[in-house]
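**Student:** would you be able to build a 3D model of this:
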Amino acid sequence: MIEFKVEGDYIPMIQLLKAAGLVQTGGEAQIVVEHGEVTYNGEVDYRKRLKVKQGDLVEFRGQKIKII
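**Tutor:** Reported below is the predicted structural model:
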């Protein structure tokens, strides 16, 4: 599991995927979110600009990211 410390109140989903090193570009992040490959707190979420906050759990291709 990856623990990601968010600076500020939140980080947009596409920025999180890029910052965690799970995708190479923001464009790739948008595509995987649009295709339903990302879960947010256990549910598939298609919002690219979703505000991911402390305590949330994001999962993508077997990798879990816990926001701390």
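
**Student:** from now on I want contacts and neighbour counts done on CA atoms only, so please keep to that.
**Tutor:** OK.

**Student:** what segments of this structure are strands?
**Tutor:** 2-4, 10-12, 38-40, 43-44, 51-53, 57-60, 63-67 (DSSP state E).

**Student:** could you dump the ones you listed to JSON lines with distance to A20?
**Tutor:** Below are the strands of the chain laid out as JSON lines (distance: least, C-alpha to C-alpha, whole Å):
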{"stretch": "strand 2-4", "distance to A20": "7"}
{"stretch": "strand 10-12", "distance to A20": "11"}
{"stretch": "strand 38-40", "distance to A20": "13"}
{"stretch": "strand 43-44", "distance to A20": "19"}
{"stretch": "strand 51-53", "distance to A20": "13"}
{"stretch": "strand 57-60", "distance to A20": "11"}
{"stretch": "strand 63-67", "distance to A20": "8"}
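
**Student:** how about this one, so we can line them up?
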Amino acid sequence: MGERVRFELEGEFVELNQLLKLVGLCDSGGAGKALVAAGEVRVDGAVELRKTCKIRGGQRVECAGVVIEVVPGGSG
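**Tutor:** A predicted model of the protein is given here:
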């Protein structure tokens, strides 16, 4: 299995393309949108084609062999 990354939300959700940028899988939100549009991103195991899909705590995003575990913020 690939690398695992834990991402703590700062708000209620993060847009999918921004999440990819924030964890370093791409250089910009636009590049994140391109990854999503190409069908390279899975959310909770299913291919996600909505570039600005709202990702909330408890969801799992997979891209380029990296698994991003999204956790709710405010725990510290």
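
**Student:** can you tell which of the strands of the first structure is closest to G26 of the first structure?
**Tutor:** G26 of the first structure lies closest to strand 10-12 among the strands of the first structure, at 10.9 Å (C-alpha to C-alpha).

**Student:** quick one: that closest one to the second structure mean distance?
**Tutor:** Between strand 10-12 of the first structure and the aligned residues of the second structure, the post-superposition mean distance stands at 0.2 Å (mean C-alpha distance after the TM-score superposition for the first structure).

**Student:** report the aligned residue range of the second structure for that strand.
**Tutor:** Mapping strand 10-12 of the first structure onto the second structure (TM-score structural alignment) gives residues 13-15.

**Student:** what comes into contact with the matching stretch?
**Tutor:** Residues outside stretch 13-15 of the second structure that contact it (C-alpha atoms under 8 Å, 6 or more residues apart in numbering): 51-57.

**Student:** what comes up buried for that stretch?
**Tutor:** 13-14 (16 or more other C-alpha atoms under 10 Å).

**Student:** then stretch 51-66 of the first structure?
**Tutor:** For stretch 51-66 of the first structure, using 16+ other C-alpha under 10 Å, the buried residues are 52-54, 57-60, 65-66.

**Student:** out of these, flag the one nearest to M13 of the first structure.
**Tutor:** Closest to M13 of the first structure, out of all of the buried residues of stretch 51-66 of the first structure and judged by C-alpha to C-alpha, is V52, at 6.1 Å.
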